[in-house]
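Engineer: Provided below are the primary sequence and the corresponding predicted coordinates.
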Amino acid sequence: MRRIAVPWGVLALWVAVLALAGPFAGKLGDVQHNRAVDYLPASADSTQVAKIQDRLPGGETTELVLVYHREGGLSSADRAAAAEQVADIDRKLSLVRTPEGVPSRSGDTVMYPVASTGPGQDEKARDAFVNDVRDLAHDTGAGLSVDVGGPGALATDASEVYQSLDGPLLYTTVAVVALLLILIYRSPFLWLVPLAVAGVADFLSMGVAYGLNQAFGTTISGQSQGVMTILVFGAGTDYALLIVARYREELRRFERPYDAMRAALRGCGPAVLASSATVAAGLLCLLAADLNSSRGMGPLGAVGVLCALVAMLTLLPAVLVLLGRRVFWPLVPAFGSRPKERRSLFTAMGSSAGRRPLTVLGVGAVLLGALALGAFALPGSLKQEDSFTDRPDSVVAMRTLAAAYPEASSQPITVIAPTGKATEAVATARDTDGVTDVTRGRSGSGWTEINVVAKAAPQTAAETATIEALRDGLDGRGAYVGGPSAEQLDLKDTNARDRLVVVPIVLAAVLLILVVLLRSLVAPLLLLAAVVAVWGAALGIGGLVFGPLFGFEGTDPGLGLLSFVFLVALGVDYGIFLMHRMREEVLGGAPTGAAALTALRTTGAVIASAGLVLAATFAVLTSMPLVQLVELGFVIAVGVLLDTFLVRTYLVTSASYALGRKVWWPGPLSRRLPGAPAAPPAEEPALTRTP
């Protein structure tokens, strides 16, 4: 009776949980923020500028640039039509300011900087305002084009891209995972079960993420929400592969599915728990980051992994038990049967690593080191206008401006100064090298807004030098320097700081967990060295293809840190499965070299399947229209593949074979003498390959 009651009870509990999470999951998109300033730490100058602007009359300003252009030169009729159109926009939308048009020296372009405080800091209101301007700023005649650019337009285009990610990202991920599961299981039904359970876990994670935002103010961005979905399906499917493989094995030993599932969970459950805890702990180290976007991604990633874990350890077993053996059709594991003996690819690979371990280890290390050198070819920091894989209206406008006005910036730098020191701040700004124009803007709440125009183009080295000179000159006067270019500079600087802080914490946390799990120091250091080498090689491959092959003109400043955290956490995840099996064999009396080969032979296929699924889910990000997502997905997918098919298969196995008992130093296994009685096998997972 219990064999039926328990699975049905688990299903009923999940129905209740989903009913509670449902209203919150649907609200996650409402708390998503994708402004650059939302990512920054509270201490950044540009963050202070944005907060003070919110308190000024009208609130935050949405700044745009209307760019009128005709190849071969503007006619007098073109200039008159442009001026009339801008005036019409001003009448209908009540712009803050509508200066005279600024013609280019080449005579083929005229720009009109315009702004509005109407939207304030409401992203939806800002997007509506920008789109209203675009509707009114239509082409006025054959050959005369008009594009809407500026910080507000770039922010709107980025926001619309992020808001459009949820559907395509989810559908593409589901399709990729479904295809791989069909190929792995070779069953018309079985693949549906883990996929459906992963979908349930994703729904739950959305509800939990919304709760975190409401309770603790956790930053939710389009990037972090997308990565959470990837982790739910990727990590969840990995856990499902391990559980289903062990369950299939136990069905040959137990007549009743309920008993077989209990044995399967006792066998592989500890390894799944340990690996998920390691991934979650690694991701939570991002809480030490100063950047809001990185700090928010840590909890969201951990939520995704833990929701996937809970679903795969409870809901998946319940559904499989209720469906019985027939879910494996046509390859049904019969009670008392034995799987067909096949020569495993991983047996051959392990044997080659065991014959010449030092040679394999040396060649692999040289290969990874050579690939890592490609990181020096990574393009410089990604500009805001280069963050799209295609060219929206705002990017077209900004590139037209860059070509038509090479001698001046089209994007002002914003200085906020105490009203009592505004005159002094204006004088300091005018005396700063690289500044071409300074004007006073709004005042209120004890602050004055000052607009500074640099000679250099936005987000260039010369403009960065001007911003830094402004900050140096205004230091001690209570003034702050902000604006889009300053925000990008603060993003870069904060990411650099976070790498120095978070990377050691991740390494220390993961090392500590591995030492406790493996009761060794050498084996954890070996695994950590392997995943760090994989990270360097994956970044190097990115450096070789991002510019020449993908045509990217910059690298996201957060790529190094985020890819490091994910690859270390996920790479060690697979290392745990391999080392657990190896340790089990050693406890059974096998020499470490033979144990390494046995572990590879018995776990290789399952780990390879899991690695393929995880790499494929992150590869889904490469189909998204934002450069930072493409870069992150590419580096992680390549890193997972390198880890699965090179590092785990050859390098860790050959290193373990070469080190022998020393790999377990200083634990008791390192001191066991050959021929000594073996300790009884521990209750640890015995992972097997998928038949």
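Structural biologist: That came through fine. Note that the coordinates shown come from a computational prediction; the quantities given were computed from them, not determined experimentally. Numbers count the residues shown, from 1 in each chain.
Engineer: going forward, measure contacts and count neighbours with C-alpha atoms only.
Structural biologist: Fine.
Engineer: pretty sure residue 583 contacts residue 595?
Structural biologist: Yes. If you go by C-alpha atoms under 8 Å, residue 583 and residue 595 touch, sitting 7.5 Å apart.
Engineer: next, the one to line up against it:
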Amino acid sequence: MGASADSPASRSRTHRRDVPTAPRFLRVLLPALLIVAWLVAAGVGGPYFGRVDEVSSNDRTAYLPDSADATQVEQLAEQFTESDAIPAIVVITAEQQIDEQTGTRLDEVTQALSALDAVEGEVSPALPSEDGLAVQVFLPLDPESDLAAAVGEIQAELAADLPPGLTGHVTGPAGFSADLAEAFAGIDGLLLGVALAAVLVILVIVYRSFVLPLLVLSTSMFALCAALLTIWHLAAAGVLLLSGQTQGILFILVIGAATDYSLLYVARYRDELRRTKERWPATLAALRGTLEPVLASGGTVIAGLLCLLLSDLKSNSALGPVAAIGILFAMAAALTFLPSLLLLTGRAAFWPRRPRFEPESADVGADPAAHGLWGRIALAVRRRPRPLWVLTAVVLALGCLGVTQLQADGVAQSELVLTESTAREGQEALGEHFADGDGSPVQVVLEQSRLQDGADLLLAQDGIEAVSVASEDAPGGSAPVTEDGVTAPGPPGSPAPDPTVVSGDVLVQATLADAPDSAAAEATVRSVRAELDAEGIDALVGGVTATSVDTNDASAHDRALIIPVVLVVIALILMLLLRSVLAPLLLIATTVLSFGTAMGVSALLFDHVFAFPGADPAVPLFGFVFLVALGIDYNIFLMTRVREESLRHGTREGVVRGLAVTGGVITSAGLVLAATFAALGVIPILFLAQLAVIVAFGVLLDTFVVRTLLVPALALDLGRVLWWPSALWRRGAP
């Protein structure tokens, strides 16, 4: 008796007839050419991992908008001092008062430091503290030099030359920049190694195969090599800005996204190998089933990332296109390189658990109970959907309450690095023996005619210790300014030097009473700006502290602007993809709820487990962009399959079937993405550690709670209303 028109065998024959045939040479040549092309891209791009520092910068001023006061002062200051050197402050402390003999020895140490290759310009003498227990030396360092290496040389010189009982530290802008460079040094090796190892372990456990995980990891690494090759040349041409932070996020994002897209293809390909014996039709069918969700998912992530172009901070706006390029290559590799590898290897890629040709059981949507654990979960969700989604939503909402504990108003520069820091120790020693603000003054550019008015206003501030004006005629390049005007820094009776005037302006420098990266110093800068404005003095206020103030303000502005834009953009994309209005709005709402819970729980962890000093204002923005954009991936993976099943079986049955079929691949993808972002925690930078916690926890929450319980239960409760106002909503089946 022949097979019925709706039998599995009949469907398999029909499926094979629908697949276009191709000459054998093309079926071999095309994947071979694609593999060779990716091998070439990886071979050329691989060496650029060790060259990223050639085109990257961690200078915070470089990422401020051109209109920011701190940016303009940074540019103008070079005209007054005729130097763009980066100051390093050497602080030397003693256990007992420094005598004349020790002072002479310290002068010799200072001379040795001035002879170092990275030192550019005049080095100050060893300036003693009032208590006689410390001295400080100002070293101008060449901005083109390797600051980490230069600071290392200074520390080595101090260790070799300082007499017993003396301790030296290097702090100031150069010291903190060197700390950051050292912390980011592990990105190329440690970060990649940890991320790839974590992904490899997860893939081996999930697939119980040794070959397939290597093919998937090769896809991720080749995508990263090609992306890095492109981004490096764009950065070298000045089109893009790169920093260590952007580099770390790029690596993790490409590995995680490429692996997720690869897992989606692998799941489809394995199902198709059960339907047909031939690899070519299985490949084409798998590509047809994978293409739409991967393009929609990647397109959504890219759209969300490109919203960062609206940012005032160049560090944020630069991340958008950099990460978008990475996602583009992740999509390309998952849809070309991996399918080519699997086409050539076939069932052998899944060894030792090779998928068998079983057309009679190949209809993966036939029975949710046939899908093991995820089939049972889908059936359990169908039994009591309303109580389940209400209870889940309430629990998630309670988790959101922790957001009130998040202190995302900025942290001191000395707190950015989580490991031991000689710059931080030097800052503490500086504050103990000298004015905290020494070496990092507030810089004010104002009209020469208002010099005394500006100086009087600064001297009246409680947070200002002293005021000076840039002067080429004065020793050290600056002359003190008191209530009586510009005074001579030399012996009494010396003539007062003339200030350096550029286009009618002078550069006034104010020594802060507090550490330049402290909240008190930032309050002083804000007060100075307000007072200058109130007095009608046209002035620009810059310096290290002003850079932090402007950065925090720009981050807060970005957060308020970009988050709503991202939501609107993603909602519109989902509406086009799902041909519905209500479903995308509900999916966006569940994603926002998941984000709020992730932020709330993370805030409690930051305060009570990790004891972090606070958070950068950009942390919520980055957490939102990654969690919402990447969380939507799983919505797309789930809901495109639900819609596909709903067209054949009705909405409620489609939800159950869609959850049963996609549960495994979504869980695997979620575990991989969480593991890759968690790897950011190995880089001892506060921002990256906090981002690792937020995104890793948020992805796991999204995977195991939102996509498994909340969204399916809500869809089951609503039925076909979910698809309003599309044609699927107007159909009779619930």
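Structural biologist: Yes, it's here. In this text, all values refer to a predicted model and were calculated from it rather than measured experimentally.
Engineer: got a TM-score for the two of them?
Structural biologist: After superposition, the two chains reach a TM-score of 0.91 (TM-score structural alignment, normalised by the length of structure 1), with 669 aligned residues with a C-alpha RMSD of 2.6 Å.
Engineer: residue 268 of structure 1 reaches residue 241, doesn't it?
Structural biologist: No. Using C-alpha under 8 Å, residue 268 of structure 1 is not in contact with residue 241; the gap is 10.8 Å.
Engineer: mind listing the strands for the stretch 1-150 of structure 2?
Structural biologist: Ranges of strands within the stretch 1-150 of structure 2 are 86-94, 127-128, 134-141, based on DSSP state E, counting those that start in this stretch.
Engineer: what's the angle from the first one to strand 134-141?
Structural biologist: To tie it back to what came earlier, the one meant is strand 86-94 of structure 2. Orientation note: strand 86-94 of structure 2 sits at an angle of 160 degrees relative to strand 134-141 (axes from the mean of the first three to the mean of the last three C-alpha atoms, to 10 degrees).
Engineer: so how far does strand 86-94 of structure 2 sit from its counterpart in structure 1?
Structural biologist: Aligned to structure 1 and superposed, strand 86-94 of structure 2 gives a mean residue distance of 2.4 Å (mean C-alpha distance after the TM-score superposition for structure 1).
Engineer: now the counterpart of residue 358 of structure 2 in structure 1, nearest residue through space, not along the chain?
Structural biologist: Alignment note (TM-score structural alignment): residue 358 of structure 2 maps to residue 336 of structure 1. Nearest non-adjacent residue to residue 336 of structure 1, counting by C-alpha to C-alpha, 6 or more residues apart in numbering: residue 252, 5.1 Å away.
Engineer: which residue in structure 2 aligns with the one you found?
Structural biologist: Looks like residue 252 of structure 1 aligns to residue 274 there (TM-score structural alignment).
Engineer: quick revisit: my guess is the match of residue 358 of structure 2 contacts residue 249, does it?
Structural biologist: No. Residue 336 of structure 1 is not in contact with residue 249 according to C-alpha under 8 Å; the separation is 10.4 Å.
Engineer: out of the two, which sits in the more crowded spot?
Structural biologist: residue 249 (26 against 11; other C-alpha atoms under 10 Å).
Engineer: helix or strand: which one has the more buried one?
Structural biologist: When elements are assigned from DSSP states H and E, residue 249 of structure 1 belongs to helix 222-251.
Engineer: C-terminal to that helix, what's the next element?
Structural biologist: Following helix 222-251 of structure 1 in sequence, per DSSP H and E, is helix 257-284.
Engineer: list the helices and strands that next one packs on?
Structural biologist: Secondary-structure packing of helix 257-284 of structure 1 (3 or more C-alpha pairs under 8 Å, 6 or more residues apart in numbering; DSSP states H and E): helix 222-251, helix 292-310, helix 316-323, helix 484-518, helix 559-587.
Engineer: need the ones you listed in a markdown table (columns: distance to residue 434 of structure 1).
Structural biologist: A markdown table is the format used below for those (distance: least, C-alpha to C-alpha, whole Å):
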| stretch | distance to residue 434 of structure 1 |
| --- | --- |
| helix 222-251 | 35 |
| helix 292-310 | 31 |
| helix 316-323 | 63 |
| helix 484-518 | 14 |
| helix 559-587 | 31 |
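Engineer: of these, which approaches residue 153 of structure 1 most closely?
Structural biologist: Among these, helix 484-518 comes nearest to residue 153 of structure 1, with 11.7 Å by C-alpha to C-alpha.
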